[in-house]
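> can you look at this prediction? I've put the sequence above it.
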Amino acid sequence: MVRTWFITGVNSGFGREMAEQLLGRGERVAGTARRPDDIADLKAKYGTSFWTAQLDLTDTAAVADVVNRAFHHLGRIDVVVNNAGYGQFGAVEGLSDEQIARQIDTNLIGPIHVVRAALPHLRRQGGGRLIAMSSYGGQATHPGASLYHASKWGLEGFFDSVAAEVAPLGIGVTIVEPGAARTAFRTTAGTLLGADVDAYRNTSIGAMRAMLSNPDAIAKGDPGKMVQIIIDSVEIDPGPRRIALGGDAYTMIKRALVERLAALEAQKGAAFATDVAR
């Protein structure tokens, strides 16, 4: 079965890898990028199989227009992938108003608007799949990544809730939680750091800043293998609610969940004691 995919951010990273794998196997892709020139080579190679549009997710007014045009042009879209995003790191004191707004608009508000625009089409065609590219940072946290975590925890909460809303309509939802992978994510994050606040230089945030600028810090995750699992997950019905990718993702998510569950269990008596006695 040939499927049609709508993917945001196909210019690099997981989005680029996904588009290349899908187009290479004969699927149709509607891909967006902030700079269309970055995907001109794919358009030249795959022609009409690759529909493209310029889109910056911070331009919320443009999101619905692009999504609607993609469905109108292609007729049916089976899978909508919210992939575009980036990491804004640094001590919270060093983040500017603009950095805060752009991170949340890109990683959280933009995907919400993509889903709002896509759902009427998916309902009318009788189903489909929504995929959200989160990270293990949507379940576990590191110092110096507070804003990034805020965007990813918000993303996961949104898609987790939407999953229950749209399941009766034949629409599935899968949240993908990759660990560190060999993409440009870390390099880009290193160029976008918040201001260096002196008070944090000898803390874990200082170590984080050093890691992002260390050329020898090479991730273990293979983007090609990760994307293959994401693509294959669409064959599963019902699809998995979450997919953890990478040994670091599994380790960090499990540790966070175990610690939170233990802390919750320790509060069980106090929690029930606050109920009104009958």
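Right, received. Where do you want to start? Numbers count the residues shown, from 1 in each chain.
> contacts, neighbours, all on C-alpha from now
Noted.
> name the SS class of residue 81, please.
Put simply, residue 81 is strand when judged by DSSP: H, G, I helix; E, B strand; the rest coil.
> report the contact partners of it.
Residue 81 makes contacts with 5-8, 130-133, as judged by CA atoms under 8 Å, 6 or more residues apart in numbering.
> scan the residues you listed and report the most crowded one.
When neighbours are counted as other CA atoms under 10 Å, the busiest of the contacts of residue 81 turns out to be residue 8, with 28 neighbours.
> I figured that one hits residue 31, correct?
Yes. Between residue 8 and residue 31 there is a contact under CA atoms under 8 Å: 5.8 Å.
> one step back: in strands, which of the contacts of residue 81 fall?
5-8, 130-133 (DSSP state E).
> export the residues you listed to TSV and tack on distance to residue 176?
Shown next, in TSV, are the ones in strands among the contacts of residue 81 (distance: CA to CA, whole Å):
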residue	distance to residue 176
5	16
6	16
7	14
8	15
130	11
131	7
132	6
133	5
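> could you pull out the helices for the stretch 1-150 of the chain?
In the stretch 1-150 of the chain, the helices defined using DSSP state H, counting those that start in this stretch lie at 13-24, 40-46, 60-74, 97-104, 110-125, 146-166.
> right, and these - which one's nearest residue 269?
Set against residue 269 and scored by CA to CA, the helices of the stretch 1-150 of the chain come closest in helix 146-166, at 26.8 Å.
> next SSE after the closest one?
Going down the chain from helix 146-166, the next helix or strand is strand 171-178, by DSSP states H and E.
> and that following strand, what does it pack against?
strand 128-133, helix 146-166, strand 242-245 (3 or more CA pairs under 8 Å, 6 or more residues apart in numbering; DSSP states H and E).
> list the contacts for the residue lying closest to residue 2 once chain neighbours are set aside?
In space, and not counting its chain neighbours, residue 2 is closest to residue 27: 5.4 Å by CA to CA, 6 or more residues apart in numbering. Residue 27 is in contact with 2-5, 49, counting by CA under 8 Å, 6+ apart.
> ok, now residue 187?
By CA under 8 Å, 6+ apart, the neighbours of residue 187 are 212-213.
> quick check, it in a strand?
No. Assigned with three-state DSSP, residue 187 falls outside any strand and is helix.
> put this next to the first one:
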Amino acid sequence: MTHPALSAGSVAVITGGASGIGLAAAVAFAKLGLRICIVDIGDDRLSGAAAKIAGEAPSGRDAVMTANIDVSDLSAMSKLAADVQQRFGTCDVLMNNAGIQVPTSAIGPRDNWERLIGVNLWGVVNGCQAFAPNMIAGIKPGLIINTGSKQGITTPPGNPAYNVSKAGVKAYTEALSHELRNTDGCQITAHLLIPGFVFTGLTAGDRKEKPAAAWTPEETVTFMMQRIDAGDFYILCPDNDVPRALDERRMLWAIDDIVENRPALSRWHPDYADAFAEFVKTK
């Protein structure tokens, strides 16, 4: 079965839609006959992505709209909602997927913190606040998919602003799901996409070829759609290196730092290395 919002004639808005997971989702939705609006930065990138999507859409280029917009700008996102309404009608599928990676530490640099949280967290909030009211008012099935990260759950050392942004997306999407299911007549469901290692522009670095451990964006979107059909809120994706069972042990250890009163991020603390290794082996 396919979720009723993922049907011919529906409207999907996808941020970060010019590449990676966002583009893969746009292509998959277009193949089902949805009309697509991709949101990203860069006219050339958007034009190339639109051509790829149009090649898979039954209605061709007429079914594809692009928007060169910074998702951290609420006024721009609100105007986009009006533009999509005028072009295609009410949004049925909203995928807040735009994300960036810039280096940060706990004490700086401030500009990188603000930019990263502006896109990764405020971009999600802005997308929902711009589109969700009309989606709810439409009184028909719909989807809101927010792209989180395992780093927002286990919060590894390395880029605290990224972890904060994705932890915020998790908390926000949980609250959104609760509010939607307690809104009379609402048929919109929210879902948190938690990718594994996916080979995209965000993760590639200097690599030109996909590492064996990584999934493709297309594999990730196929899994996402399967789990939406199954009714999952937490769409926890494995990859070719990390199965779900290992993700579960890592996440359980992280929350047990509080329960067991261990040092913060004890998984990376030398005094707990052996205990963590043993914990991971157990079921």
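Happy to help now that I have it. Just so it is clear, the structure is predicted and the values come from calculations on it, not from any experiment.
> give me the TM-score for this pair.
After superposition, the two chains reach a TM-score of 0.78 (TM-score structural alignment, normalised by the length of structure 1), with 240 aligned residues with a CA RMSD of 2.4 Å.
> ok so, going back, so which of the helices of the stretch 1-150 of structure 1 gets nearest residue 219 of structure 1?
That would be helix 13-24 among the helices of the stretch 1-150 of structure 1, by CA to CA, at 13.2 Å.
> what range in structure 2 does the closest one sit on?
Mapped onto structure 2 using TM-score structural alignment, helix 13-24 of structure 1 covers residues 20-31.
> quick one on the thing from earlier: quick one: common contacting residues for residue 8 and residue 31 of structure 1?
Counting by CA under 8 Å, 6+ apart, nothing touches both residue 8 of structure 1 and residue 31.
> residue in structure 2 matching residue 179 of structure 1?
Under the alignment (TM-score structural alignment), residue 179 of structure 1 maps onto residue 196.
> ignore what I typed, I meant residue 133 of structure 1.
Checking TM-score structural alignment: residue 133 of structure 1 goes with residue 147.
> its match: what's it in contact with?
95-98, 169, 192-195.
> if we go to 10 Å?
21-22, 95-99, 120-121, 124, 166, 169-170, 173, 191-195, 235 (CA atoms under 10 Å, 6 or more residues apart in numbering).
> which of those are buried? Put it as a PyMOL command.
A single PyMOL command selects the buried members of those (16 or more other CA atoms under 10 Å):
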select buried, resi 21+22+95+96+97+98+99+120+121+124+166+169+170+173+191+192+193+194+195+235
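> which of the contacts of residue 81 of structure 1 map to contacts in structure 2?
For these, the contacts that persist in structure 2 are 5-8, 130-133, with contact defined as both residues aligned by TM-score structural alignment, their matches' CA atoms under 8 Å.
> give the buried residues for stretch 63-74 of structure 2.
63-72, 74.
> swap that for stretch 144-161 of structure 1, sorry
144-156, 159-160.
> then stretch 163-174 of structure 1?
Across stretch 163-174 of structure 1, burial judged by 16+ other CA under 10 Å covers 163, 166, 171-174.
> just the closest of these to residue 259 of structure 1, please.
For the buried residues of stretch 163-174 of structure 1, the nearest to residue 259 of structure 1 is residue 174 (24.3 Å; CA to CA).
> out of the helices of the stretch 1-150 of structure 1, flag the one nearest residue 236 of structure 1.
If we rank the helices of the stretch 1-150 of structure 1 by CA to CA, the stretch that ends up nearest is helix 146-166, at 15.5 Å.
> quick one: that closest one to strand 171-178, angle?
Relative orientation of helix 146-166 of structure 1 and strand 171-178, computed by axes from the mean of the first three to the mean of the last three CA atoms, to 10 degrees: 160 degrees.
> check the mean deviation of helix 146-166 of structure 1 from structure 2.
Once fitted to structure 2, helix 146-166 of structure 1 is off its aligned match by 0.5 Å on average (mean CA distance after the TM-score superposition for structure 1).
> now that helix: which residue numbers in structure 2?
Going by TM-score structural alignment, helix 146-166 of structure 1 lines up with residues 160-180 of structure 2.
> distance from the matching stretch to the middle of the chain?
Here the centre of stretch 160-180 of structure 2 is set off from its chain's centre by 11 Å, with CA atoms, centre = their mean, to the nearest Å.
> same check, this time on stretch 157-176 of structure 1
The mean C-alpha position of stretch 157-176 of structure 1 is separated from the chain mean by 15 Å, CA atoms, centre = their mean.
> what about that stretch, how long is it end to end?
13 Å (CA to CA, to the nearest Å).
> what is the burial count for residue 265 of structure 1?
Residue 265 of structure 1: 10 neighbours (other CA under 10 Å).
> ditto for residue 258 of structure 2
So residue 258 of structure 2, with other CA under 10 Å, has 11 neighbours.
> name the helices or strands packed onto the host helix or strand of it?
Secondary structure from DSSP H and E places residue 258 of structure 2 in helix 244-259. If contacts are counted by 3 or more CA pairs under 10 Å, 6 or more residues apart in numbering; DSSP states H and E, helix 244-259 of structure 2 sits against helix 151-154, strand 234-236, helix 273-281.
> want to throw those into CSV with distance to residue 216 of structure 2?
Formatted as CSV, these follow (distance: least, CA to CA, whole Å):
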stretch, distance to residue 216 of structure 2
helix 151-154, 19
strand 234-236, 15
helix 273-281, 26
